[in-house]
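>>> Structure of the sequence below:
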Amino acid sequence: MNKNIMAIRKPFKRGDFWYYEINRKRVSLKTKDKAKALRIFNEIKREYLAGRLKQLTKEKSISLGDFAAEYLEWAETTQIYKTFRANRLALNKILAIESASKRLDQLSHKTIDKLVAQSRKKKLKPASINNYISHARMVMNKAVEWKYVKENPFASCKLVKKTKRPPAFLSPEQCTEFLASVTDNELKKLIISYLFTGRRREELFNLEWKDIDFERNSYLIRRSKTHLSKHYPMHPTFREVLESYEDRTGRVFKKWLHIDTISKHVKQALINAGFEDFRLHDLRHTFASNLAEAGESLHSIGELLGHTDKRTTEIYAHLSSGHLTQSIQKLTYQPE
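Take a look at the predicted model:
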């Protein structure tokens, strides 16, 4: 009798998942579905009998397409949606470059090189390209954990170098021109709020009415990965926007159901106003830069922006020195 056949035990269930046994070592098939477990097992068995399956007790050869299907099935119910969506997008980018039938252990740096080349051809920003690379790594870490490959083929791939862009901002006159061009009243309220608070994109998107304190003329930005919970003073113009709303339940800017929609609409509004090179985050720069040019201290600007590291605020240092020229002229004593 063929010893190879005797070395493999048919799939069996332990808890919710299906397993098989090879040389008395239990290996997970990473699925709760019996039909899928049998299909995967039969493919493994064929490879094993043909002598093409290497180190079966430690790792299994699997195609990129099969791994992608298995990974997405697992990730959709395990990861938070934002992470799952980014990982799925990165995986789809890899699938668009490589054949779905390609073995997982045949992926290499060349795959990422192709991804970078295609992304640059589409004129994607370095941040977007690096996001694909980072999430592709994350996906392949799971392939290592599941013992489909010995090591992550993208682990040592370098991120694309970012060209540092100085903060772009609108002057007060340009802000007036920009706001005058916005015809959608709800969009105008949102843009005014960004211009008069300097808040990050997600901070206004997530702002709730329970965080607004009209009596103290302040609002609360809750803790996030980059920000500690903190109360901020309201500018009168921002307060006017808030007071214009009758429904004061849930999120303040509830018209906008997805955060990416905000970026899209603000960007289009900037383009329509003739500011094609600007983006939503530049409204935050506008808030800070105009304060700096007006002579406000970097410390105060950093406090208003919610910076936890004062070095982050130093990008506005060259703007905050303009008022010093005027200040030094106030010296009136004369040398002998």
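
>>> For the rest of this, base every contact and every neighbour count on C-alpha atoms.
Fine.

>>> where exactly do the helices run in the stretch 1-150 of the chain?
Under the criterion DSSP state H, counting those that start in this stretch, the stretch 1-150 of the chain contains helices at 3-6, 34-49, 64-76, 81-97, 109-121, 126-145.

>>> give me the number of residues near residue 83?
Residue 83 has 14 neighbours, counted by other CA atoms under 10 Å.

>>> same thing with residue 295?
Neighbours of residue 295 using other CA under 10 Å come to 16.

>>> mind checking the SS state of it?
With DSSP: H, G, I helix; E, B strand; the rest coil as the basis, residue 295 sits in coil.

>>> and the gap between it and residue 150?
From residue 295 across to residue 150, the span is 58 Å (CA to CA, to the nearest Å).

>>> swap in residue 70?
According to CA to CA, residue 70 and residue 150 sit 18 Å apart.

>>> got it, and residue 66?
Taking CA to CA, one finds residue 66 at 17 Å from residue 150.

>>> do the same with residue 233
Noted for residue 233: a distance of 54 Å to residue 150, by CA to CA.

>>> Also residue 195?
For residue 195, the distance to residue 150 - CA to CA - is 50 Å.

>>> more neighbours, these two?
Set side by side, residue 195 and residue 150 show more neighbours around residue 195, with 22 against 14, by other CA under 10 Å.

>>> before we go on, could you also do this sequence so I can check it against the first one:
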Amino acid sequence: MYYGCKKVDGRRKERSLATADRKIAERRLKEWIANLGKVDSAVEKTTLKQLCVRFIAVSQGKADSTLCIIKAIVKEFENWWPYGPNPEVRNIRPSHVEEWLALHERRLKNTSYNRYAGILKQLFELAVNDRIIAESPFDRVRTRWKKPQTPVRRVPTLEQFQAIVDEVRSEKRSSHARESADFLEFLGLAGVGQAEASSLTWGDVDFTRNSMSFRRHKTDTRFPVPIYPHLRPLLERLRQEAGPKIEPAQLVLKIKDGKKALANACARLGLPHFSQRNLRQCLIMRLWKSGIDKKLIAKWQGHQDGGQLILDTYTEIFGADDAAYEMQQLAKLEVAPSPDPAAKN
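Alright, predicted model coming up:
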């Protein structure tokens, strides 16, 4: 077995080259000596656990949802390690990273795989920047990224949406059927996400100005949404049921998530598995087909792109199976007959 020896800053460094072949040993010795200047001897024995703690610490400024995902993936990688307790980062090889990613590859969609791989990339980039290692093992992973799959979007029709709400409200075995139905109905009529709806307070609702103010949780910014004519009866009923004395900080909706009730209702009705986001898209489709300008739709969704996301994401499914809508749009291409010149005389 060949070993490399080198004196750095007055201290003798030794490293097994893990080979009995002289040519391979010479190549590895050259790489090892080149990397000695890139590594800080004070931290080169940092363990994977210590690196994970440091990575979580530098990620504290990210959104809560993002930080939660980072913690879960990092913990999963740290707890998986089958090659001895608490390994040093410098001993982690590209094959180790590939082996862990392969364990999850079949069950993950491509976008989720990219998220797992991306967090590992950031983890080892931190180790390189802190001079714990000279080169990231992730850089030599063969499958570092996958092309995202085209998502299958299902948007319920207005009839399906109303059937779902009625089914949830009529469920006798649930003590929260009415609250769940109100929550899901609000998502579909207001066109907002589950997080925005669950945090709406009566102080955010202005019946006089016919407007509501939501906080977009992804960007922590406020955006206005009108009280649509089809939404107003629901809001007025909720306002009446809340009682005569309402605090501005009081929540409009009594529950924060209707996912379970929605899934059960879809199963009982024999409908596709619609998500709470699909209910939001139901309102976007309703506005689009009503001829509302895409910039206004984007504004009411809290988007800052002037409607580009609406065009790129949703329009391919609006009217995909709606013959009446297609005929309505084709009618716009018809040229009106030109007036008869003789009629003027």
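
>>> Make TSV from the helices of the stretch 1-150 of structure 1 and add distance to residue 207 of structure 1 to it.
TSV is the format used below for those (distance: least, CA to CA, whole Å):
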stretch	distance to residue 207 of structure 1
helix 3-6	62
helix 34-49	44
helix 64-76	27
helix 81-97	19
helix 109-121	34
helix 126-145	26
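
>>> Quick one, which of the ones you listed gets closest to residue 190 of structure 1.
Minimum separation from residue 190 of structure 1 across the helices of the stretch 1-150 of structure 1 (CA to CA) falls at helix 81-97, 23.3 Å.

>>> Quick one: list the elements packing against that closest one.
Applying 3 or more CA pairs under 8 Å, 6 or more residues apart in numbering; DSSP states H and E, one finds that helix 81-97 of structure 1 contacts helix 64-76, helix 109-121, helix 126-145.

>>> Recalculate using a threshold of 6 Å.
Under the contact criterion of 3 or more CA pairs under 6 Å, 6 or more residues apart in numbering; DSSP states H and E, helix 81-97 of structure 1 touches helix 126-145.

>>> In terms of secondary structure, what does the helix it packs on contact?
Using 3+ CA pairs under 6 Å, 6+ apart: helix 126-145 of structure 1 touches helix 81-97.

>>> The helix it packs on: average distance to aligned residues in structure 2?
Following the fit onto structure 2, the mean deviation recorded for helix 81-97 of structure 1 is 2.7 Å by mean CA distance after the TM-score superposition for structure 1.

>>> how far is that helix from where the chain is centred?
Centre-to-centre, helix 81-97 of structure 1 and its host chain are 12 Å apart (CA atoms, centre = their mean, to the nearest Å).

>>> Would you mark the buried spots in that helix?
Residues 84, 85, 86, 87, 88, 89, 90, 91, 92, 93, 94, 95 are the ones in helix 81-97 of structure 1 that count as buried (16 or more other CA atoms under 10 Å).

>>> and if you look at stretch 112-120 of structure 2?
Buried, per 16+ other CA under 10 Å, within stretch 112-120 of structure 2: 113, 114, 115, 116, 117, 119, 120.

>>> who touches the aligned residue in structure 1 for the fourth one in this structure?
Right, the one you point to is residue 116 of structure 2. Using TM-score structural alignment as the criterion, residue 116 of structure 2 maps onto residue 132 of structure 1. Contacts for residue 132 of structure 1 were tallied using CA atoms under 6 Å, 6 or more residues apart in numbering; they are residue 90.

>>> State the span of structure 1 onto which stretch 191-199 of structure 2 is aligned.
Going by TM-score structural alignment: stretch 191-199 of structure 2 matches residues 198-206.

>>> Endpoint to endpoint, that stretch covers what distance?
For stretch 198-206 of structure 1, the end-to-end distance is 15 Å (CA to CA).

>>> Would you pull up how far it lies from the middle of the chain?
Per CA atoms, centre = their mean, the centroid offset for stretch 198-206 of structure 1 relative to its chain is 14 Å.

>>> residue boundaries of the strands in the stretch 151-300 of structure 1?
With DSSP state E, counting those that start in this stretch applied, the stretch 151-300 of structure 1 shows strands at 212-213, 218-221, 230-233, listed in chain order.

>>> for these, which one sits closest to residue 263 of structure 1?
Here strand 218-221 is closest among the strands of the stretch 151-300 of structure 1 (CA to CA), at 19.6 Å.

>>> mean per-residue distance, the closest one to structure 2?
Looks like 1.0 Å for strand 218-221 of structure 1 (mean CA distance after the TM-score superposition for structure 1).

>>> so where is that strand in structure 2?
Mapped onto structure 2 using TM-score structural alignment, strand 218-221 of structure 1 spans residues 211-214.

>>> what's in contact with the matching stretch?
Contact partners of stretch 211-214 of structure 2, identified using CA under 6 Å, 6+ apart, comprise 204, 205, 222, 223, 224, 225, 226, 227.

>>> how about a cut-off of 10 Å?
Contact with stretch 211-214 of structure 2 is made by 190, 192-193, 195-197, 199-206, 220-228, 300-302, as judged by CA atoms under 10 Å, 6 or more residues apart in numbering.

>>> among the residues you listed, which ones are buried?
Among the contacts of stretch 211-214 of structure 2, the ones that count as buried by 16+ other CA under 10 Å are 190, 192-193, 196-197, 199-202, 204-205, 223-227, 300-302.

>>> Translate residue 163 of structure 2 into the numbering of structure 1.
With TM-score structural alignment as the criterion, residue 163 of structure 2 matches residue 177.
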